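Q: sequence unavailable; structure follows:
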C-alpha cells in the first residue's frame, strides 16, 4: 500500500540544484570524516600509539570498515521504515560516536569509535543512493550520480586544510567536534527540505531479505560489479591511508601536504564532471574500461620512475595519486548504475549489499597495503597496480 499521502515532513520535491547539493553533502560526510583526519595522524600516533606510528593509519580503515558493515543493514531498514528516519538514526549514532572519541585516551577505544562513526555515516551514503534510484534510472541516473559525486569529491579539496587548522588550535580531539557539527547541519537540512521518496515499504522479514539476496547473487553482472568496486575502493583507501606518510616521510612535504592534497582533490573532482558529459555518448562500460586501462599505464610509470630515480619521483607521485582518485569519478558511479539497473524494486537492499560488500572487502585488501609502508611509496604503488589490473579484467566481463 502506498504511503505517499500519510508521510510527515516536506512534500514538495527539491529543485535539481538543491537536490544535487544536498545528496552531495550527505555523502560528503564520509569524505570529511576521512580526509580532515589525515593531517592529524602524526599527532594521534604520538599521543596514542608512539611505539608503532603506522597504527594511526587504522583510524582511516576502521571508519571504512564500520561504514561497510553498516551499509548491509541500512538498505533494508530504509526500505522498511523509510529514507528519512533511517538517515536521522544514522546521524545520531555518528554524532554520539564523535562525542566519545573526543575524550578517549586509548588507540583501541578510538578505533572502536571510528568503527561506530562509520556505521552511522553509512546511512547517509546508502540513503542518498536509494533516493536517487527512487527518482531516476539508466544513464540519467549515471549522469545525476556523477554530479553528486562531483560535490562529494570537492570536500577533500578543503578537508585537510580545515583539519590542519583545527588541529593547530585545538589538537586532534577538536576534529571530532567538527565532525559532529557538520553532521548536525547536513541532517537538519535533510530533515527540513527533503521529502520521503519511498512509496512502497517492504517488510523487514528474513524470507524477503533472503529472496532479494538470492536474486542479486544470481545476476553475474552484479557479482562482477561488486568485485570491480571492491578492487577500486581498495586502491582508493590504500592511497588515502598512506598518502600523508608518503608526503611527510618520503618527500618532506609536512606543512605543504594539505595544499598538495587540495590540488589532487580538485583535479580528481573533475572526473565526475567529465563522466557526466561523456557517459551518455560513450556508455558506461567503455568509460570504465578505458579509465582502468589508463590507470594501469600510469601506475607502471610510477613504479618504473621510483626504481630508476627515486630522487626525481615526486612529480610522478603527485600525478599518480591524482589518477588513483580520478578513476573513482569515472568508474564507481557507472558500476553502481550497471548493477542497480535490474534491481529498482529492491533498491534499498541492493544498494546496501553492493556498497557493503565492496567496502568491507576493500578494507581487507587496503589495510595490509597501507601498513606495508616502509618509508617508500613502492609497496603501495605495487599493491594498487595489482588491484587495478584485476579490476580491469573483471570489469571487461560486465555486459554494457
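A: Nice, I can see it. Keep in mind that what you see is a predicted model, and the values were worked out from it rather than measured. Numbering: from 1, shown residues only.

Q: switch to C-alpha atoms for all contacts and neighbour counts from now on
A: Will do.

Q: residue 278 and residue 287, how far apart?
A: Noted for residue 278: a distance of 8 Å to residue 287, by Cα to Cα, to the nearest Å.

Q: which of these two has more neighbours?
A: residue 287 (18 against 14; other Cα atoms under 10 Å).

Q: so which helix or strand takes in that one?
A: In this structure, residue 287 sits in helix 284-308 according to DSSP states H and E.

Q: what's the lengthiest helix in the chain packed up against?
A: The residue-count maximum for a helix in the chain (DSSP state H) belongs to helix 138-170. Helices and strands touching helix 138-170, by 3 or more Cα pairs under 8 Å, 6 or more residues apart in numbering; DSSP states H and E, are helix 16-35, helix 107-135, helix 173-193, helix 257-282, helix 314-340.

Q: can you tell me which of those is packed in deepest?
A: helix 107-135 (a mean of 25; mean count of other Cα atoms under 10 Å).

Q: the inter-axis angle of that helix versus helix 314-340?
A: Counting by axes from the mean of the first three to the mean of the last three Cα atoms, to 10 degrees, helix 107-135 lies at 50 degrees to helix 314-340.

Q: chain center to helix 107-135, what's the gap?
A: Put simply, helix 107-135 sits 10 Å off its chain's centre (Cα atoms, centre = their mean, to the nearest Å).

Q: got another one to weigh against that:
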C-alpha cells in the first residue's frame, strides 16, 4: 500500500502538477487576453479616458513585480508548495472581486492584484518545474507549458470578442475566477515540494545578502538583459495594439482578435518545434540560428511601415516572425539564467522577474507615449532597438555560461 501511494505521488508530480500549473497560468493570461478586445468598452463603461486602456496591462505588470522581493526568498526557506498554493488563491479572489468594481480606479486596482499571479507562477511555479526535472526535460517541458498557455492569447481575444456579444465583460472575469479555482485545487492536491524547509533561516539580512549576490552575478546580469530586451517587441504590441487597431484603426473586436492570432501562434509553433524536434536546445549553434529570424522580422516590421504605412499587415507579420525566433530560444535563456550559478533559485527567479517586469512596465509606458506623441514609426522603432540589443546581450550570456560550465567539476557537467 505504501509503495502504491509513493508511486501515485511521483506520477501526480510528473503529470498532474504541470497540468494544474498550466490551468493557473492559462487563467492568468486570460485576465489580459480575454478582455483585451473589450478594454475600450471597459473604459467607456466607467466613463474614463481612452488613454487609460493600456494601463490595464502596465498595472498588471506592476502587480507582477510587487511581491517578487518576498516570494523568491520565502520559497527558498519555507518551501515552494505553500507559496504557490497561496498565490493561486489570491488570484482567484482578485478575479472574483472584479465582478463588483464600480469605477475604473477599482478595476485597475483589481488588475494590479491579479498581476501578482506573475510573481507566484514565474518565481515559484516555473522554478519548481526546473528543479523537479532534468535540464533537457525541464527545458522541453517548459516549452510544452508555454505552448499550451500561449493558446490563451489566441483564443482569448477571439473568445472575448464573441462572448461580449452575449454577456457583460464582468462575466468574463467570473469564468477566469472558476479556472483559477481549478488551478488552486489541482496544486493543492498534486504539487511536490522541491526544497528542504527550514534549512536556511528567514532573516532580513540573509534575504538582502542573497539579492546582492544575485545582482552581482555576471551570468544573471547578462541573462536578465537578454530576456528583458526580448520581451519588449511583443509586450509593447500587446499593450498598445487595442488603441492602435481598434481606436485608431477602426477594427472591430473580432478583427482585432484575428490580427493577434499569427503573433502568439508563432510562439506556440516555435515551442512545439523545440519540444518535438530539437535534440539539444542548449546548443549554441541552434541558439544563433534563431537570431536571423528575429532580425528579419524586425526589418520587415519597420520597412513595411515605412513603405506602406496604411497597411497593418506589416506590423503583424514582422512581430510574428520575431515572436517565432524568440520562442525557439526563450526556455533555454531562462534555464541558463536560473541555473548557471550556485545561488538560491527562488531568489534568482525573483530577481529575474523584478528586472523583466520593471523593464516591461517602463517599455509599455514608453511605447504608449511614443504612439500618442510620435505615431507608428517611433512606436515600432522601440521594438527594433530592443531586438538589435538582444544580439549583443546574448553573446555575453553565452560566453559567461560557457565559462561557468568550464569551471564545474566533471561530475556536475
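A: Done, it's in. This one's a predicted model, so the numbers in the text were calculated from it and none came from an experiment.

Q: got a TM-score for the two of them?
A: The TM-score (TM-score structural alignment, normalised by the length of structure 1) is 0.88; 389 aligned residues with a Cα RMSD of 2.5 Å.

Q: so for the longest helix of structure 1, what gets flagged as buried?
A: Residues of helix 138-170 of structure 1 classed as buried: 139, 141-164, 166-167 (neighbour count, 16 or more other Cα atoms under 10 Å).

Q: grab the nearest non-local neighbour of the counterpart of residue 104 of structure 2 in structure 1.
A: Matched across to structure 1, residue 104 of structure 2 falls on residue 107, judged by TM-score structural alignment. Residue nearest to residue 107 of structure 1 in three dimensions, not counting chain neighbours: residue 48, with 5.3 Å by Cα to Cα, 6 or more residues apart in numbering.

Q: so who does the equivalent of the one you found over in structure 2 touch?
A: Superposed on structure 2 with TM-score structural alignment, residue 48 of structure 1 falls opposite residue 46. Contacts for residue 46 of structure 2 (Cα atoms under 8 Å, 6 or more residues apart in numbering) come out as 102, 103, 104.

Q: looking at structure 2, name the residue matched to residue 218 of structure 1.
A: Checking TM-score structural alignment: residue 218 of structure 1 goes with residue 216.

Q: next one: residue 179 of structure 1
A: Aligned by TM-score structural alignment, residue 179 of structure 1 pairs with residue 176 of structure 2.

Q: and the closest residue to that match other than its chain neighbours, how far from residue 313 of structure 2?
A: Leaving aside its chain neighbours, residue 176 of structure 2 sits nearest to residue 27 (5.6 Å; criterion: Cα to Cα, 6+ apart). In this structure, residue 27 of structure 2 and residue 313 of structure 2 are 29 Å apart, going by Cα to Cα.

Q: please apply the same query to residue 176 of structure 2.
A: Per Cα to Cα, residue 176 of structure 2 is found 31 Å from residue 313 of structure 2.

Q: again, but for residue 351 of structure 2
A: For residue 351 of structure 2, the distance to residue 313 of structure 2 equals 37 Å [Cα to Cα].

Q: tell me, how many residues neighbour residue 225 of structure 1?
A: 25.

Q: actually residue 250 of structure 2, sorry about that
A: As a burial measure, residue 250 of structure 2 scores 12 neighbours (other Cα under 10 Å).

Q: likewise the one 3 residues further on?
A: Each residue near residue 253 of structure 2 was counted by other Cα under 10 Å, and the total is 23.

Q: now it: closest residue in space that isn't a chain neighbour?
A: For residue 253 of structure 2, ignoring the flanking residues on the chain, the nearest one in space by Cα to Cα, 6+ apart is residue 37 at 5.0 Å.

Q: what is the neighbour count of the aligned residue in structure 1 for that neighbour?
A: When structure 1 is aligned by TM-score structural alignment, residue 37 of structure 2 is paired with residue 39. Counted by other Cα under 10 Å, the residues lying close to residue 39 of structure 1 total 26.

Q: and what of the one 3 residues further on?
A: Under the neighbour criterion other Cα under 10 Å, residue 42 of structure 1 is assigned a count of 19.

Q: contacts only, for it.
A: Contact analysis of residue 42 of structure 1 by Cα under 8 Å, 6+ apart lists 53, 56.
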